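[1] coordinates for the following, if possible.
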Amino acid sequence: MKQADRPLLADWHAIILHRPHPSVDALKRQLELLHIRVTTVWPQLDETHAGADIVFFDADMGHDGQFPWPSGFAPMPMVALIGSETPGRIEWALAQGSNAHLLKPIGSTGAYSALLIATHAYRAALSQADDIRTLENRVRQRPVVVHAVLDLLRQGAGSEEEAWARLRRVAMDWGMTIEDAAEAICRKDRHIGSFPTRKSN
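    A predicted model of the protein is given here:
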């Protein structure tokens, strides 16, 4: 993670979702040394906690219904606190959207690296989801692009290549994607101008 991408931790609020435990005390001390405001909660979060910057949660005693959002859709990075490395517990932690983990018992180190790794993984997942949505939208709009090209051919484009070139130029002039420009053309939202008259041989 580049220095410019590192979060400003002094402005952060961390929540530790865990029953009272020496590992919680150790984790809280580490986070407070980073000037992070810490709130400890058990047995569950509510809507007021959705504004936190990061959540550390108990993977050993955790259960469904502890979070006020659907599993895997946390609005912040999540770090699992793992003591029992049984497959079922790890699967449950992953299903909650864990972006990193800390092994218990927690000592005097580990929180900072887990926090940075979780933040990086969370941002990468958001970016990937945005890319997927963009691709899905482009696939959904593909028939509209074809209709726009056909409209341009009917309006005087001499060939499919000329229609495509006009569509690309219009999209640039209007400051839109090709797909959005195609929708505008099909809706006849804007006037695109006439094609040059061709001289007959």
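[2] from here on, contacts and neighbour counts on C-alpha atoms
    Will do.
[3] helices of the protein, start to end?
    According to DSSP state H, the chain carries its helices in the segments 22-33, 87-95, 111-154, 160-174, 178-187.
[4] helices or strands up against the second one?
    Translated: helix 87-95. Packing partners of helix 87-95 (3 or more CA pairs under 8 Å, 6 or more residues apart in numbering; DSSP states H and E): none among the helices and strands.
[5] how many other residues sit next to Glu179?
    By other CA atoms under 10 Å, the residues close to Glu179 number 23.
[6] I have a second one here; can you model it like the first so I can compare?
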Amino acid sequence: MTRPSPFSIRGRRALMVMRDEREISIVRRQLGRLGMTISEHDPAEPPPIRPSDVILLDADSIPIKSDHATLWKGSVPIIAVIGTETPSRLKWLLDLRPASFLVKPLRSAGLYTALVIAFDSAQRRVEQAAHIEKLEDRIRSRRVVFAAILQVMRGHDMSETEAFALIRQTAMRHRTTIEVLSAQILAAGGMPNRNTRTA
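    Sure thing, here's the model as predicted:
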């Protein structure tokens, strides 16, 4: 699958969670020029269910002690619009893990850069999570393979090298992976019937 370009902004959906009319006007005008679809949401309300590709969140207008303050954390990249730099608000904001930020007072410049950084950061997080999951799967698979090797060593009085070679040859003959065959060995308590072809 081709990695989406963070520079492709046109057609993406932006959710503006802002209260200040001047700032809303600036952001709405710039997003419109970039060809984005815009929807707006009241900062005092819980996050909406409707889908969006990026959220422009006025961090100063969210009541951080409200029940729904933590609900803004999700998979959609957040561009935090920051004016107040109190430790409690910044801590809340860090917990949201914003993908980018804009500092008040807002100007016409800087929004495109914040969007590109936000989309790139979000994509990197997705790729990193997938990579970590793949590594964790490998670790789990290695444990299964190692346990199967030990089982074959004990059952056939073989060395570790001989047991692994037997598992590898059997997997090739059965047209399956070493990991799948290893799981079958553990489930069966020994080598499977070699006359049975494995899918």
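[7] one step back: got TSV for the helices of structure 1, with distance to Ala10 of structure 1 too?
    TSV is the format used below for the helices of structure 1 (distance: least, CA to CA, whole Å):
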stretch	distance to Ala10 of structure 1
helix 22-33	9
helix 87-95	27
helix 111-154	13
helix 160-174	42
helix 178-187	41
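[8] so which of these is the most surrounded?
    Of these, the one with the most neighbours on average (mean count of other CA atoms under 10 Å) is helix 178-187, at a mean of 20.
[9] on that earlier part again, to Ser194 of structure 1, which of the helices of structure 1 lies closest?
    Proximity to Ser194 of structure 1 (CA to CA) singles out helix 111-154 among these, at 9.7 Å.
[10] what about that closest one, how far off from structure 2?
    Once fitted to structure 2, helix 111-154 of structure 1 is off its aligned match by 2.4 Å on average (mean CA distance after the TM-score superposition for structure 1).
[11] got the angle between that helix and helix 22-33?
    Helix 111-154 of structure 1 runs at 70 degrees relative to helix 22-33, counting by axes from the mean of the first three to the mean of the last three CA atoms, to 10 degrees.
[12] any idea how many residues pack against the nearest residue to Gly11 of structure 2 once chain neighbours are set aside?
    Leaving aside its sequence neighbours, Gly11 of structure 2 sits nearest to Met36 (CA to CA, 6 or more residues apart in numbering; 4.9 Å). For Met36 of structure 2, the count of nearby residues is 17 (other CA under 10 Å).
[13] about what we covered before: tell me which of the helices of structure 1 lies nearest to Arg6 of structure 1.
    Closest of the helices of structure 1 to Arg6 of structure 1 is helix 111-154, at 7.4 Å (criterion: CA to CA).
[14] packing partners of the closest one?
    Identification of packing neighbours for helix 111-154 of structure 1 by 3+ CA pairs under 8 Å, 6+ apart yields helix 22-33, strand 78-82, strand 100-103, helix 160-174, helix 178-187.
[15] okay, the angle between that helix and helix 160-174?
    Angle of helix 111-154 of structure 1 versus helix 160-174, following the same axes, to 10 degrees, is 130 degrees.
[16] thinking again about what came up before, would TSV of the helices and strands packed on helix 111-154 of structure 1 with distance to Arg133 of structure 1 be doable?
    Formatted as TSV, those follow (distance: least, CA to CA, whole Å):
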stretch	distance to Arg133 of structure 1
helix 22-33	35
strand 78-82	23
strand 100-103	25
helix 160-174	20
helix 178-187	14
